[in-house]
Every structure is written in C-alpha cells, then in structure tokens.
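>>> sequence first, predicted coordinates after that:
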Amino acid sequence: MLKAAIILLLLATIASLFSGLFFLVKDEGRSSRLVNALTVRVTLTALTVGLIAWGFYSGQLIPQVTW
C-alpha cells in the first residue's frame, strides 16, 4: 500500500511538472498558475520524501543493495 502511494505521488508530481510547463508556454509567465503548479509540485515532492522516510523508519521499505 505504501509503495502504491509513493508511485501515485510521483506520477502526480510528473503531471504537475508538465502542467507547469504548459502554463509557462501558454501564459508566458503573466499569470499565477505557474506559481501554483510549482507550489503543488513542491508539496507533492515533500510528501513523497516524507512517505519514503517513514517507510524506512517503520520497516515497510528496506534497501536491497548488493554492495
């Protein structure tokens, strides 16, 4: 369940990235929609990092590195 939430947040972050690009090209920086898209993207990224940290802390996510 935690992995699905992380993937969903990452997809929403990518969607926000492209919406910000669209607003940048369409509005040419004259409206606040670009700033709103950036705010949403930063919030989604913070939530994603928080979920990953919580997953490692709680033991639901484990690193599987070979070195």
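Perfect, thanks for sending it.

>>> C-alpha from now on. contacts and neighbour counts both.
OK.

>>> and the closest residue to Ala37 other than its chain neighbours, what does it touch?
The shortest distance from Ala37 to any non-neighbouring residue, by C-alpha to C-alpha, 6 or more residues apart in numbering, is to Gly20 (5.3 Å). Applying C-alpha atoms under 8 Å, 6 or more residues apart in numbering, we find Gly20 in contact with 33-34, 37-38.

>>> and here is the other one:
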Amino acid sequence: MLKVAIALMLLATIVSLFSGLFFLVKDEGHSTRLVKALTVRVSLAAITLILVTWGFYSGQLVSHAPW
C-alpha cells in the first residue's frame, strides 16, 4: 500500500510540474497560477520524501543495494 501511495505522489508531482510548464507558456509568467502549481509540486515532493523516509524507518521499504 505504501509503494502505491509513493507512486501516486510521484505521478501527481509530474502532473503538477507539467501544469506549471503549461501556465508558464500560456500566461507568459504574468499570473499567480504558475506560483501555485510550483507550490503544489514542492509540497507533493516533500510529502513523497516523508513517505519514503517513513517506509524505511518502519521497515516497509527495504534497500537491496549491494553496498
């Protein structure tokens, strides 16, 4: 369940990134919609980082790296 939540948060972050790009091109930077879209993107990325950290701390996510 945690992996699905992380994947959805990453997908939402990408959607927010492209919506910010769309507002940048369409409004030519003269609107607050770009700032709001990028604020949402940063918030989603922070929540994703918190979910990943919690997953490692709780043992739901495990690293299989050889080092």
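Now that the structure is in, tell me what you want to look at. Note that the structure is a prediction, hence the values are computed from the model and not measured.

>>> state the distance from Arg30 of the first structure to Phe23 of the first structure.
9 Å (C-alpha to C-alpha, to the nearest Å).

>>> same question, Ala53 of the first structure
According to C-alpha to C-alpha, Ala53 of the first structure and Phe23 of the first structure sit 32 Å apart.

>>> where do the helices sit along the first structure?
2-27, 33-58 (DSSP state H).

>>> mind putting those into TSV with distance to Thr66 of the first structure?
What follows is the helices of the first structure, written out as TSV (distance: least, C-alpha to C-alpha, whole Å):
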stretch	distance to Thr66 of the first structure
helix 2-27	21
helix 33-58	17
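
>>> surely Gly29 of the second structure is in contact with Val35?
No: using C-alpha atoms under 8 Å, Gly29 of the second structure makes no contact with Val35, being 9.2 Å away.

>>> so for Val65 of the first structure, which of the helices of the first structure sits nearest?
With distances scored as C-alpha to C-alpha, the stretch of these nearest to Val65 of the first structure is helix 33-58 (14.0 Å).
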